[in-house]
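Engineer: This is a predicted model, with the sequence first.
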Amino acid sequence: MSKISLPELKKQLKTYKPEELVSIIVDCYKSSEDVKKYIHMMLDPEHTENQLFEAAEKKILIQFYPDRGEPKLKFADARKAISEFSKLTNNQVRTIELMIYYVELGVQMTNDYGDMYESFYNSMVSMYQSAVQKIATDDSGALHRMFREKLIFIMQRAGNVGWGFQEGLADAYYTYVGGFDDED
């Protein structure tokens, strides 16, 4: 199957009758869970966004604190939930909320179970850094004001564990959004 360019696709779709386009969309809807989510987002954005947010939160939570058994710690699954939510909703604030939630659960886990392994901490610091980088793009400082307390609380709670975890979080915070503190 050869790839068709976007302009070619648009040109081709313009030749179809409305009922044929509806049929194509329905077939796509039936064939792909991602298309289904996208269409729901287009038709009922607020309700769908809330559902997607709750589903992403649950996917993240299960990696750290499953209903049964030991934690899975499949960080790729948790990160994928955040990424999918971001792509489907394009809601930066709620995406940052999910990113911070991921790190909060990681810090909670280290406080509950003790020291973890280095790649665990690297994953937490990486997500925290991604969150503060997104926050730093808001020149008004509104995002920083919204998340400042949580970000600082996470740093404080990470002080009881090893591997330079707290230092990594603090470095990310002060590198990207620490300047906003001077303005408050």
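Structural biologist: Nice, thanks for sending it over.

Engineer: all contacts plus neighbour counts: C-alpha atoms, from now on.
Structural biologist: OK.

Engineer: roughly how far is stretch 115-123 from the heart of the chain?
Structural biologist: Relative to its chain's centre, stretch 115-123 lies at 19 Å (Cα atoms, centre = their mean, to the nearest Å).

Engineer: what comes into contact with it?
Structural biologist: With contacts defined as Cα atoms under 8 Å, 6 or more residues apart in numbering, stretch 115-123 is touched by 75, 110, 161-163, 165.

Engineer: Among these, name the buried ones.
Structural biologist: 75, 110, 161-162, 165 (16 or more other Cα atoms under 10 Å).

Engineer: any chance of the contacts of stretch 115-123 in JSON lines, with secondary structure and distance to Arg148 too?
Structural biologist: Shown next, in JSON lines, are the contacts of stretch 115-123 (DSSP: H, G, I helix; E, B strand; the rest coil; distance: Cα to Cα, whole Å):
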{"residue": "Phe75", "secondary structure": "helix", "distance to Arg148": "24"}
{"residue": "Thr110", "secondary structure": "helix", "distance to Arg148": "22"}
{"residue": "Val161", "secondary structure": "coil", "distance to Arg148": "22"}
{"residue": "Gly162", "secondary structure": "coil", "distance to Arg148": "24"}
{"residue": "Trp163", "secondary structure": "coil", "distance to Arg148": "24"}
{"residue": "Phe165", "secondary structure": "helix", "distance to Arg148": "19"}
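
Engineer: Included below, for side-by-side comparison, is a second structure:
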Amino acid sequence: MSKAKLKKYMSALSKEQVVDIMFQLYDASKEANAWLEFYMEPNSDAELEKYKKAIRNQFFGRNDWPKDPSFRECNKLITSFKKLVPAPHAIADLMLYYVEQGCSLTAQFGDYDNPFYTALENNFNKAVKFISSNGLMPEYSPRMKKMIKSVECCGYGFPDTLWDIYYEYAED
């Protein structure tokens, strides 16, 4: 159904019918439930922490023991968070946090395989591009530099690629 068709249909309903549909939607879908709750009481900080915890759990298990992360799941979490329409700085924070967790994992527990680094590089590129396009480079630049320096001991040219991505967008 197109948005135009939905708008036409919803416009013909009474207020009570629209409210009833909203309650049904709220009960029918976890995603709709989360979106409506965030819409009614937008608390970016609380939601951000919830999503950060979920991402961290992809990289570290109990007692901070390393895990083989699901990059697909992390990307789904980022997408779900974006759908809530939080402030750009909250999205940037989560995107960068995702890459930081991968960097922390490899810095603490040694080198991983090339696909691991490629996934992190691709997500760092997305994060830096988002940060730059939203005018947030001055705010996030020190954090990105610190993260890249933390993995300078890693292999596969990983830190070099991160520096290349960073300097493509850097303002300093």
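Structural biologist: Nice, I can see it. Keep in mind the model is a prediction, meaning the values are calculated, not measured.

Engineer: follow-up on the earlier one: let me have the buried ones among the contacts of stretch 115-123 of the first structure in a markdown table, extended by distance to Gln129 of the first structure.
Structural biologist: Converted to a markdown table, these look like this (distance: Cα to Cα, whole Å):
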| residue | distance to Gln129 of the first structure |
| --- | --- |
| Phe75 | 16 |
| Thr110 | 18 |
| Val161 | 18 |
| Gly162 | 18 |
| Phe165 | 12 |
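
Engineer: from those residues, which single one is nearest Ser32 of the first structure?
Structural biologist: For those, the minimum distance to Ser32 of the first structure (Cα to Cα) is 24.1 Å, reached by Phe75.

Engineer: can you map out the helices along the second structure?
Structural biologist: 3-11, 15-28, 30-40, 44-59, 71-83, 88-109, 114-133, 137-150, 158-169 (DSSP state H).

Engineer: quick one, which of these is packed in tightest?
Structural biologist: Mean neighbours per residue, mean count of other Cα atoms under 10 Å, is largest over the helices of the second structure for helix 88-109, with a mean of 20.

Engineer: Need the residues that contact that one.
Structural biologist: Applying Cα under 8 Å, 6+ apart, the external contacts of helix 88-109 of the second structure come out as 44-45, 48, 51-52, 55-56, 59-60, 66, 74, 78, 81-82, 112, 120, 123-124, 126-127, 130-131, 134, 136, 144, 147-148, 150-151, 153-154.

Engineer: Tell me who's in contact with the residue most central in space within the first structure.
Structural biologist: Relative to the mean C-alpha position of the first structure, the nearest C-alpha, by Cα atoms, centre = their mean, is the one of Ile82, at 2.6 Å. By Cα under 8 Å, 6+ apart, the residues touching Ile82 of the first structure are 56, 95, 98-99.

Engineer: Show me what it lines up with in the second structure.
Structural biologist: Aligned counterpart of Ile82 of the first structure in the second structure: Ile78 (TM-score structural alignment).

Engineer: ok, now Lys58 of the first structure?
Structural biologist: In the second structure, Lys58 of the first structure lines up with Lys53, judged by TM-score structural alignment.
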